[in-house]
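*Asks:* Just a sequence and a predicted model for now, questions to come.
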Amino acid sequence: MTAGLEWDESGSYLRPGNSETRMRFASDPIRFVLERPVLVPAGERFEYCGGATALLGEVLARRSGKPLERFAEEALFEPMAIARYEWRRQDGKVTPFGGLRLVPRDLVRLGRLLLDGGRFDGRQVVPAEWIEESFAPRISATAGRRYGYQWWLGRSEAGGRWHDWVAAWGNGGQRLFLVPALDLVVVITAGQYNQPNQHVAPMQVFRRALALAYGSPSQ
């Protein structure tokens, strides 16, 4: 999210000028991203960019020598017994920047894997060092939050104390929150796709869950 490219993903994805929407409908999405003008040096400014995630997916596929979906199945889904999922496709390939749908139970499993240092059912699925590195703040983002490697990082108050959290956010209000200090995983699913206030209800639900986990009155 710090590629420094000309990119505008603000507002609804139904908006024709949305950069991710333009990428999705481009004849060559990867070329579309790579041809964006560079506005600032990489690493200097936060700008949410699904194109950067698309590039990461392409790198993973080329480096592994496998389609991204197959890589995800072998490296993550199968070791975690995740069998039910949907993943949006474009020209026969899954889209790295969105469209992956998991059932809540499997999202909780993913959260537990992350809080347990990459281990699931006694097996090391993801290197613990990589999880720690990916959770480290890399740049200031929006609304007082920070950003790691594809993770939102923030703080919320419960019981008179502030708690650091890590989160994955999806369009419509999908959320996976992790609170390492409380060993807490909170999964929220919703359907407020492309709504300007879609972030409000998930944060309210998370704050209530955080308050209950900490033992303070629900807010």
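*Replies:* Cool, got the structure.
*Asks:* from here on, contacts and neighbour counts on C-alpha atoms
*Replies:* OK.
*Asks:* Which residue, neighbours along the chain excluded, lies closest to the spatially most central residue of the chain?
*Replies:* Closest to where the C-alpha atoms of the chain average out (CA atoms, centre = their mean) is residue 168, at 3.6 Å. In space, and not counting its chain neighbours, residue 168 is closest to residue 176: 5.2 Å by CA to CA, 6 or more residues apart in numbering.
*Asks:* can I assume that neighbour sits in a strand?
*Replies:* Yes. Judged by DSSP: H, G, I helix; E, B strand; the rest coil, residue 176 forms part of a strand.
*Asks:* Quick check: buried residues in the helix or strand hosting the residue nearest to the centre of the chain?
*Replies:* Assigned by DSSP states H and E, residue 168 belongs to strand 161-170. For strand 161-170, the neighbour count (16 or more other CA atoms under 10 Å) marks 163, 165-167, 169-170 as buried.
*Asks:* quick one: which of those residues is nearest residue 135?
*Replies:* Comparing these against residue 135 with CA to CA places residue 166 closest, at 7.1 Å.
*Asks:* Pull up the gap between that closest one and residue 101, please.
*Replies:* 19 Å (CA to CA, to the nearest Å).
*Asks:* now swap in residue 118 and tell me
*Replies:* Relative to residue 101, and taking CA to CA, residue 118 is found at 21 Å.
*Asks:* okay, now the one to match up with it:
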Amino acid sequence: MPKNPFSASLHLAIAIGLASAPAASLAQDSLPEPLLQGEQSNVPIAIQRLRWAMNDADVNALTFRSMDTLFTTRTVPRSGDVWQLQRRDHPLDFTYRYDGGTYTPEQFLDRTYTNALIVMKGDTIVYENYRNNSGPDTRFMGWSMTKSLTSLLVGMALEEGRIASLDDTIETYLPELAGGGYEGVTIRQILQMRSGVDYEERYDFANPGIAASNHINALVKNVSRFVEPAMNIRRAHEPGEVFAYKTIDTAVLGLLLERVSGGSTVASYMSERLWQPLGAERDGFFIMDGPVGTGREFTGAGYSATARDFARVGQMMLNGGLANGRQIVPSDWIELSTQPVAAATPDQHDYAMQWWTLGNGAYSAIGLQGQYIYVDPRRDTVVVKLSYYPPGNMTAQEETLAFFDAVSAWNPEQD
């Protein structure tokens, strides 16, 4: 695999990441200056401090699996029979190459800050490992892997006729977006991160712009909803012309799902349409944005679940939408949503509809600081890796992709 298979756009998106807060220590008697500005928050000061620092390298091995202690949450209940995944355990008896060196999978776990790793071949778990006091019942934050789950829900709403066409403009369903940058943008263009709205996914908290301010207000202080800037945002490019990774696009898709789900919440819709049919073994949960009673599920990056349940999602994708003996997601949606969009420029070839495409037919849900549901249909492989990368660490990102290529090529049944 090439040393650096990602485009510049993905490097930017993952390196800065959603909600990447500075690592500076916080005084015990005051909040960071950005939290003191604007509307006053009812969130306890201690919790605001923890949310501000939750991505820092010295605590994220813990915070990334403790989001229900830091945020108001909404449960996505499981129900019914658990999809019993087959297993046939094997040692990871191969090596991989990265940056001129050769390493073992055991070295990989340490070198890339791993909390949990599951490898599936066909429909069988062949390797499962938990570290740092985590285990099968631990629910890990998926960060922007949530975007890929949101895409699945949009596909279901389309199949059910709740959305008539991906080429409908978004204000057809969300009239409050008329008059701003989203007017005239199609649902398809939003899924592809080609909305053209003026929202730079940059989290410079010392000089907060629109994205950093939105994170602070919606997620740290809970004084506004994450989707609110979409109501009056400006346009930077014509819709469809330029790929630009931005979480506000997925927040708009979440608002769309709220509106078309028949009075349901996104959590309820996801439970009924995805989590229960999937045969999940544990409830999942969303963190909530905005004030209590006003905030809703943070569909851009706020879902937590067990590693095995994330693996079930990956296996369902590998099976063309089939899981637990049922066709859950239309197979044509699986194919459509994981096909890269024709690129306007050479560095914009690696994004589909809320899934990253990795070449050779492989694709992945990818979340901030090392969260992955990796699917390689050609080599019948699913890998779930939950991590705690230091903020902005692209070395671990690149090495992980090299490992995924090696584990896809590995045949555990071969002597």
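*Replies:* Everything's here; your move. Remember, predicted model here, so these are calculated numbers, not experimental data.
*Asks:* still on that earlier bit, ok, the residue nearest to the centre of the first structure touching residue 177?
*Replies:* Yes. Residue 168 of the first structure lies in contact with residue 177 (CA atoms under 8 Å); the separation is 6.8 Å.
*Asks:* Now check residue 185 of the first structure against the second structure: what is it aligned to?
*Replies:* Here residue 185 of the first structure is matched to residue 382 in the second structure, going by TM-score structural alignment.
*Asks:* pretty sure its match is in a helix, no?
*Replies:* No. Residue 382 of the second structure is assigned strand when assessed by three-state DSSP, not a helix.
*Asks:* Hmm, residue 365 and it touching each other?
*Replies:* No. In this structure residue 382 of the second structure lies outside contact range of residue 365 using CA under 8 Å: 11.3 Å.
*Asks:* who touches both of the two?
*Replies:* Common contacts of residue 382 of the second structure and residue 365 (CA atoms under 8 Å, 6 or more residues apart in numbering): 373-374.
*Asks:* Any buried residues in the host helix or strand of residue 398 of the second structure, and which?
*Replies:* Using DSSP H and E, residue 398 of the second structure sits in helix 394-409. The neighbour-count check on helix 394-409 of the second structure (16+ other CA under 10 Å) flags 394, 396-408 as buried.
*Asks:* Run the chain-centre distance for it.
*Replies:* Remark: helix 394-409 of the second structure is offset 18 Å from the chain centroid, using CA atoms, centre = their mean, to the nearest Å.
*Asks:* Against which helices or strands is that helix packed?
*Replies:* Helices and strands touching helix 394-409 of the second structure, by 3 or more CA pairs under 8 Å, 6 or more residues apart in numbering; DSSP states H and E, are strand 96-98, helix 105-111.
*Asks:* Taking strand 362-367 as reference, get the angle to it.
*Replies:* Using axes from the mean of the first three to the mean of the last three CA atoms, to 10 degrees, the inter-axis angle of helix 394-409 of the second structure relative to strand 362-367 is 140 degrees.
*Asks:* From residue 295 of the second structure, how far off is whichever residue in the second structure pairs up with residue 31 of the first structure?
*Replies:* Mapped onto the second structure by TM-score structural alignment, residue 31 of the first structure lines up with residue 228. From residue 228 of the second structure across to residue 295 of the second structure, the span is 11 Å (CA to CA).
*Asks:* More neighbours: the two, which one.
*Replies:* Ranked by neighbour count (other CA atoms under 10 Å), residue 228 of the second structure and residue 295 place residue 295 first, with 20 against 16.
*Asks:* Wait, a strand at the more buried one?
*Replies:* No. Residue 295 of the second structure: not assigned to a strand; according to three-state DSSP it is coil.
*Asks:* can you pull the contacts of the nearest residue to it once chain neighbours are set aside?
*Replies:* Among residues not flanking residue 295 of the second structure along the chain, residue 289 sits closest, at 4.7 Å (CA to CA, 6+ apart). By CA under 8 Å, 6+ apart, the residues touching residue 289 of the second structure are 218-219, 222, 224-226, 295-298.
*Asks:* The same query, at a cut-off of 6 Å, please.
*Replies:* Contact partners of residue 289 of the second structure, counting by CA atoms under 6 Å, 6 or more residues apart in numbering, are 218-219, 225, 295-296, 298.
*Asks:* ok, back up a step: give the aligned equivalent of the residue nearest to the centre of the first structure in the second structure.
*Replies:* Under the alignment (TM-score structural alignment), residue 168 of the first structure pairs with residue 365 of the second structure.
*Asks:* same thing with residue 64 of the first structure?
*Replies:* When the second structure is aligned by TM-score structural alignment, residue 64 of the first structure is paired with residue 261.
*Asks:* The one helix or strand residue 256 of the second structure maps to against the first structure, how far on average?
*Replies:* Here residue 256 of the second structure sits within helix 247-260, counting by DSSP H and E. Following the fit onto the first structure, the mean deviation recorded for helix 247-260 of the second structure is 0.6 Å by mean CA distance after the TM-score superposition for the first structure.
*Asks:* all helices of the first structure, in order?
*Replies:* Here the first structure has its helices, by DSSP state H, at 19-24, 29-34, 50-64, 68-72, 104-115, 128-135, 200-214.
*Asks:* how about the nearest residue to residue 140 of the first structure once chain neighbours are set aside, what does it touch?
*Replies:* Nearest non-adjacent residue to residue 140 of the first structure, counting by CA to CA, 6+ apart: residue 146, 4.3 Å away. When contacts are counted by CA under 6 Å, 6+ apart, residue 146 of the first structure touches 137, 139-140, 153.
*Asks:* how close does residue 202 of the first structure get to residue 46 of the first structure?
*Replies:* 23 Å.
*Asks:* Please verify my assumption that the match of residue 168 of the first structure contacts residue 149.
*Replies:* No. The pair residue 365 of the second structure / residue 149 is not scored as a contact, 8.5 Å apart, by CA atoms under 6 Å.
*Asks:* list residues touching both of those two?
*Replies:* Common neighbours of residue 365 of the second structure and residue 149 (CA under 6 Å, 6+ apart) do not exist.
*Asks:* quick one: contacts for residue 130 of the second structure?
*Replies:* 115-116.
*Asks:* make it 7 Å
*Replies:* 115-117 (CA atoms under 7 Å, 6 or more residues apart in numbering).
*Asks:* ok so, going back, mind checking how far the residue nearest to the centre of the first structure is from residue 110 of the first structure?
*Replies:* 11 Å.
*Asks:* again with residue 132 of the first structure
*Replies:* To residue 110 of the first structure, residue 132 of the first structure is 15 Å away according to CA to CA.
*Asks:* Disregarding flanking residues, what is the spatial nearest neighbour of the aligned residue in the second structure for residue 79 of the first structure?
*Replies:* Aligned counterpart of residue 79 of the first structure in the second structure: residue 277 (TM-score structural alignment). Closest residue to residue 277 of the second structure apart from its sequence neighbours, by CA to CA, 6+ apart: residue 328 at 6.7 Å.
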